[in-house]
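>>> This is the structure alone, sequence omitted:
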């Protein structure tokens, strides 16, 4: 499409006349106009090529489209004159010269005794690009680019002076489809933990370009991890599995912080916190048990060792691990009637180290008691702490009973609950 546009532009300028001599056309990659100091201007046709390539081509025709003979000339900048280049006496409607080197070309088109003269410039445009990484540290790496390009100078045909073709040369560094920089030699800060190929492209407004690649081997890690912490089942002792998801690391250091509120109290009472770290682990995927209730933070430091540097990255858990406080809770009724539902008067508790349960009838007589120490969670270990509604193996009478529960939580707080509840026997 671009080349078709260039040809269309040339033909249009020819038909419109004016100061531009445009009866030479070209299937070029780009087209520009000369900036002579005086007189009519000529087209400059740009052909994208490789270094040393001569791919330019020009086509001339008589303005009326009649058959003609063609005398091609080439400009000599040393003498500021045109010299014979190639003749075409085929009496054809057009003449094309190919494989043209850079320079200015003129053609005398002779038809029916009349001569028309046209002039155009040819540029074979190329870029030779190189790319390297000159420095790589934990903080950044240095991309270094360089390029050479085809000459883009031409002559003012009136004065012989040298002029420069403006190409608007630009550069870009990309990693995959992501633009990294528009500088030729940028420093890339916060380097990625994954190795990647970086591509340097040098290009101009005419669509000519050159490319070079360089491989960046990362020496930095990226720390990341997840846990199986479930806030809905988080009573102490609370065991949490930590899964390492770090990238490009070979050493891991885990820091388990003390309870947040404990540190706040210590800071308020003593003016500072003596040590915020509770434990340190060097495992890749540690399993940690929080013995006491509290609000806890975790930090992971991932390390990458290379021949040039030792790089570290740090990440924190984006939420607190909360081991619930101890509590005791009792229902206000139960129905031991063998229907399979609500058969046991069951004390619910969380984060308790020990518990003592006593149940009394309305006259104050103890009908049930049980004590436990070294308790686990309610779901796993609490079933044998419930009263099945029997006294001495016989069903107790329906009515109102009284419970007293005492114990000590894993937060070392004494807990006590007491109150009335109903025993219903009806079907």
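Thanks, I have it. Just so it is clear, the model here is predicted, and its values are computed rather than measured.
>>> CA atoms for contacts and neighbours, from now on please.
Noted.
>>> So which elements touch the lengthiest helix in the chain?
Longest helix in the chain, counting residues (DSSP state H): helix 2-16. Counting contacts by 3 or more Cα pairs under 8 Å, 6 or more residues apart in numbering; DSSP states H and E, helix 2-16 is packed against strand 20-21, strand 24-25, strand 30-33.
>>> from the chain's centre, how far out does the helix or strand following the last one sit?
Read in the C-terminal direction, the helix or strand following strand 30-33 is strand 41-48, with elements assigned using DSSP states H and E. How far strand 41-48 lies from its chain's middle: 42 Å, per Cα atoms, centre = their mean, to the nearest Å.
>>> ok, structure two:
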């Protein structure tokens, strides 16, 4: 809520007592007014100050206060206050007087025009000021409990009903008695207690309908207090609010995967809208939905079934872990249900994409197991292998190493150049022959031709 700015209007009048005399200054002020300015008349030739006193809430009584000051010195004067009577189009006899005082003040003033006659030896002058009570009304439709009426929302929309009524500020032409009014309108805005929730059209529609048309708009998915704030032409504010207990739901999730291509990220899960990794690829789906009680996940199953897989969870905190085996692109989805039966799905426009990389396999033709930490293993470069078998022979035909893998994640560390890979007995440097028989998760075979069958050179001398 913005603080109401209070203006103190001061009207200075130069009074000439007699020709050649020093000008004298007088003023009518109000330190409690919420707004002040001057008004004009149609027939009456002068202008007068006015002071607006704003009630704290609709229908709350408010009164005004005026202060008349002595004309610019510390002398004392006589003050006689009277009030304008629109019926007779004249000022009634004084209703309050003070003598021999420097200032005179009136409190608990009703709406109307007040005149003060200031007199003393050699001075007799009159000043006027209008007092206006401002009581605009801002109303938001709501139940006795302060909530949105049940018939104002469904799963498809939420409708807020508001009205604003600026106060009519009436005054009179002091020459003709004709009734006049100050221009007064109201600007308004709908806001909420959720700083992240955007309200479209909140400055244009008093009766505001929020349609459930994601991603463009949607009613809030958590209990939200809406406030209608209106400001009139005097910059004075009034507001009303209503509580919406949400029945709507928002479906959303994030995806996390382990980037196996980065050695430093082993065991570290990374969030991504488009994760990409070799098979088997495990993806963790974190539920980010709002106001849901049931969540139906639509995922593509692995090679074990080749069918769509539907998983249903009921706890918002439950994450779903799913493993993808067959290389390709996958587009997971989720449907969320609220307690009231409202439904939302994710994704809506931009599909999160999972890419399981196609299989590949390549083998080097040389390695140097000399313990220097560089190229110490004969190891293949591969992706998405389901089955893998390698047999290595000496040039004389003796089998010196064999390794086999089937299913699961392929994580062969390679041959270290020792007999049968035991790490104790080193084979002689020279040429060795290897035979690879492998199968990718995409059913691509790797066997029988180079580089899956060929020679590898083992050097052991350190440079």
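Right, received. Where do you want to start? These numbers were taken from a predicted model, which means no experiment stands behind them.
>>> Hmm, residue 285 and residue 319 of structure 2 touching each other?
Yes - applying Cα atoms under 8 Å, one finds residue 319 of structure 2 in contact with residue 285, separated by 5.7 Å.
>>> Looking at the two, which one has more neighbours?
Set residue 319 of structure 2 next to residue 285 and count neighbours by other Cα atoms under 10 Å: residue 285 wins out with 20 against 15.
>>> about what we covered before: redo the helices and strands packed on helix 2-16 of structure 1 as CSV? Include mean neighbour count and distance to residue 408 of structure 1.
CSV is the format used below for the helices and strands packed on helix 2-16 of structure 1 (neighbours: other Cα atoms under 10 Å; distance: least, Cα to Cα, whole Å):
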stretch, mean neighbour count, distance to residue 408 of structure 1
strand 20-21, 18, 100
strand 24-25, 24, 98
strand 30-33, 18, 86
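>>> and the ones you listed as TSV, adding distance to residue 426 of structure 1?
What follows is the helices and strands packed on helix 2-16 of structure 1, written out as TSV (distance: least, Cα to Cα, whole Å):
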stretch	distance to residue 426 of structure 1
strand 20-21	110
strand 24-25	106
strand 30-33	97
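>>> Tell me which stretches of the stretch 301-450 of structure 2 form helices.
With DSSP state H, counting those that start in this stretch, there are no helices along the stretch 301-450 of structure 2.
>>> Not counting sequence-adjacent ones, nearest residue to residue 152 of structure 1?
residue 165 (5.4 Å; Cα to Cα, 6 or more residues apart in numbering).
>>> which position in structure 1 aligns with residue 77 of structure 2?
Using TM-score structural alignment, the partner of residue 77 of structure 2 in structure 1 is residue 68.
>>> quick one on the thing from earlier: what does the longest helix of structure 1 rub up against?
Residues outside helix 2-16 of structure 1 that contact it (Cα atoms under 8 Å, 6 or more residues apart in numbering) are 20-31.
>>> repeat that with 6 Å
For helix 2-16 of structure 1, contacts defined as Cα atoms under 6 Å, 6 or more residues apart in numbering pick out 22-23, 27-29.
>>> Going by distance to residue 291 of structure 1, which of those wins?
Using Cα to Cα, residue 29 comes nearest to residue 291 of structure 1 of the contacts of helix 2-16 of structure 1, at 74.3 Å.
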